[in-house]
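[1] dropping a prediction and its sequence here:
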Amino acid sequence: MAIQGPEIKFDGYNMLLNECVNKRAVREGQRVHAHMIKTCYLPPVYLSTRLIVLYTKCECLGSARHVFDEMPERNVVSWTAMISGYSQRGFASEALHLFVQMLRSDTEPNEFTFATVLTSCTGVLGFELGRQIHSLIIKRNYESHIFVGSSLLDMYAKAGGIHEAQGIFECLPERDVVSCTAIISGYAQLGLDEEALELFRRFQREGMSSNYVTYASLLTALLPAFGNRA
């Protein structure tokens, strides 16, 4: 970079930023970013998005938002990357506010945008917005997508809407360990222990693979039984 100076273009920056993202090397990424600014290189949308991904992965949300706000144009990937950064770090209101801004910008959300923003739909206000997002998902025909469906049923289950969650689960064209675990967890958290255990047995018979989250949810359902025995 130092030798090439202003001559370094997309391919060089692309390679360097991908390496920085893979290794979460924020300092090196900041140097690449600084080089862009120093040489007056205006990065295309893809490279700016890579910077956002790097900064959010390294918990530098302020830097990520600065890059996002400076972008002369954005696409669904750049919007989703910034929304995801807020969602994953627990900044639910910021994620939801940015999603509303995205809709106002006439950028069309995709399945990853919907799946990401639904994880921030917590609390009374968040749940109400989540229901509105659900209506938007139906209009866009994303409800049967495995990522979106899993996020939807998780949102309803956490809000106590287990019947809505069950309805979404039954309509999924395919199910994975995430969606199966989400519905088990929903029943367990509401104290519906027998239902949670019966679902687990059913999924086992159907050949579902389990992970540590599945077993943690199952233990939530089993604890009252052990308590009664004690």
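    Looks like it arrived, so ask away.
[2] from here on, just use CA atoms for contacts and neighbour counts.
    Noted.
[3] may I see the buried residues of whatever helix or strand Gly126 lives in?
    Using DSSP states H and E, Gly126 sits within helix 123-139. Residues of helix 123-139 classed as buried by neighbour count (16 or more other Cα atoms under 10 Å): Gly126, Phe127, Leu129, Gly130, Arg131, Ile133, His134, Ile137.
[4] can you map out the helices along this structure?
    10-23, 26-38, 45-57, 61-70, 76-88, 92-104, 111-118, 123-139, 146-158, 162-171, 177-189, 193-205, 212-229 (DSSP state H).
[5] got another one to weigh against that:
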Amino acid sequence: MFGKEVHAHVMKSGWLSSVFVGSALVDLYAKLSFVTNAKMMFDEIPVKNSVCANALLSGYCEAKLWAESLELVRLMPTLKLDYDHFTLSAMLRACAGLSATEFGRQVHAYLIRKFNEVENDVFMQSSLIEMYGKCGSMLKALHVFNLAGYRTGAERNKDVVLWTSMLGVCGRNGHFKDLENEMPEQAHGTYIY
């Protein structure tokens, strides 16, 4: 495989100690679904950063290795690595995969404490909606959906990402008609192709 050849060349040329090169190799292995190789590469990087951890986390999530994802997340503070939006989104995805509602609620609380204007981050809101929905907490998903895009004195604006997430949650939980009152007037009777 070409990736292993690149890895061998990086080792021979002495670039393995570079966090940037190491992160690129972790990402390469993760995207090729060679998660074991990605983990070994991650372990070989002498000084790690959040980018290389997120690359491995992405590989774990794509492979649906939820427990490994959460294990890596729990390891990050001991490696002195900060959580960013990508890390937290992956954490929510892992919580949904494991139906770990309580841990997902802790991630949600951390988001609110740590980041300003989470309510305006469409993709983070979508991750929260999907996590609560996949964990069977329809009311919490609806609560997040209702608060999404909310700013005091400003008009709320929910885009297609949030609607898609919420509609998926309703369908998954058998609540097909629950959003009918929430939908904008122009959406009733229209079809999206």
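    That came through, no problem. The model shown is predicted, which means the values in this text are computed figures rather than measured ones.
[6] if we can go back for a sec, Provide the contact partners of the helix holding Gly126 of structure 1 at residue level.
    Residues from elsewhere that reach helix 123-139 of structure 1, judged by Cα atoms under 8 Å, 6 or more residues apart in numbering: Phe114, Leu118, Ser120, Cys121, Glu143, Leu152, Met155, Ala159.
[7] at 6 Å instead, please
    Applying Cα atoms under 6 Å, 6 or more residues apart in numbering, the contact partners of helix 123-139 of structure 1 are Cys121, Glu143.
[8] and the aligned residue in structure 2 for Arg202 of structure 1, how many neighbours?
    When structure 2 is aligned by TM-score structural alignment, Arg202 of structure 1 is paired with Pro184. With neighbours defined by other Cα atoms under 10 Å, the count for Pro184 of structure 2 comes to 10.
[9] and the residue positioned nearest the centre of structure 1, what does it touch?
    By Cα atoms, centre = their mean, structure 1 has its centre lying nearest to Thr116, at 3.0 Å. Neighbouring residues of Thr116 of structure 1 by Cα under 6 Å, 6+ apart: Ser84.
[10] alignment lookup: it to structure 2.
    In structure 2, the residue matched to Thr116 of structure 1 (TM-score structural alignment) is Ala90.
[11] gap between its match and Tyr132 of structure 2?
    Relative to Tyr132 of structure 2, Ala90 of structure 2 is positioned 14 Å away (Cα to Cα, to the nearest Å).
[12] pull up the overlap in contacts between these two.
    With Cα under 6 Å, 6+ apart, Ala90 of structure 2 and Tyr132 have no common neighbours.
[13] returning to what we had before: which of the buried residues of helix 123-139 of structure 1 sit farthest apart?
    Gly126 and Ile137 (15.9 Å; Cα to Cα).
[14] which part of structure 2 matches stretch 62-76 of structure 1?
    Alignment of stretch 62-76 of structure 1 against structure 2: residues 36-50, by TM-score structural alignment.
[15] any idea how far the matching stretch is from the middle of the chain?
    20 Å (Cα atoms, centre = their mean, to the nearest Å).
[16] what distance separates the start and the end of that stretch?
    End-to-end span of stretch 36-50 of structure 2 (Cα to Cα): 19 Å.
[17] pull out the buried positions in it.
    Neighbour-count burial for stretch 36-50 of structure 2 [16+ other Cα under 10 Å]: Asn37, Ala38, Lys39, Met41, Phe42, Ile45, Lys48, Asn49, Ser50.
[18] and for stretch 179-190 of structure 1?
    Quick answer for stretch 179-190 of structure 1 (16+ other Cα under 10 Å): Ser179, Cys180, Thr181, Ala182, Ile183, Ile184, Ser185, Gly186, Tyr187, Ala188, Gln189, Leu190.
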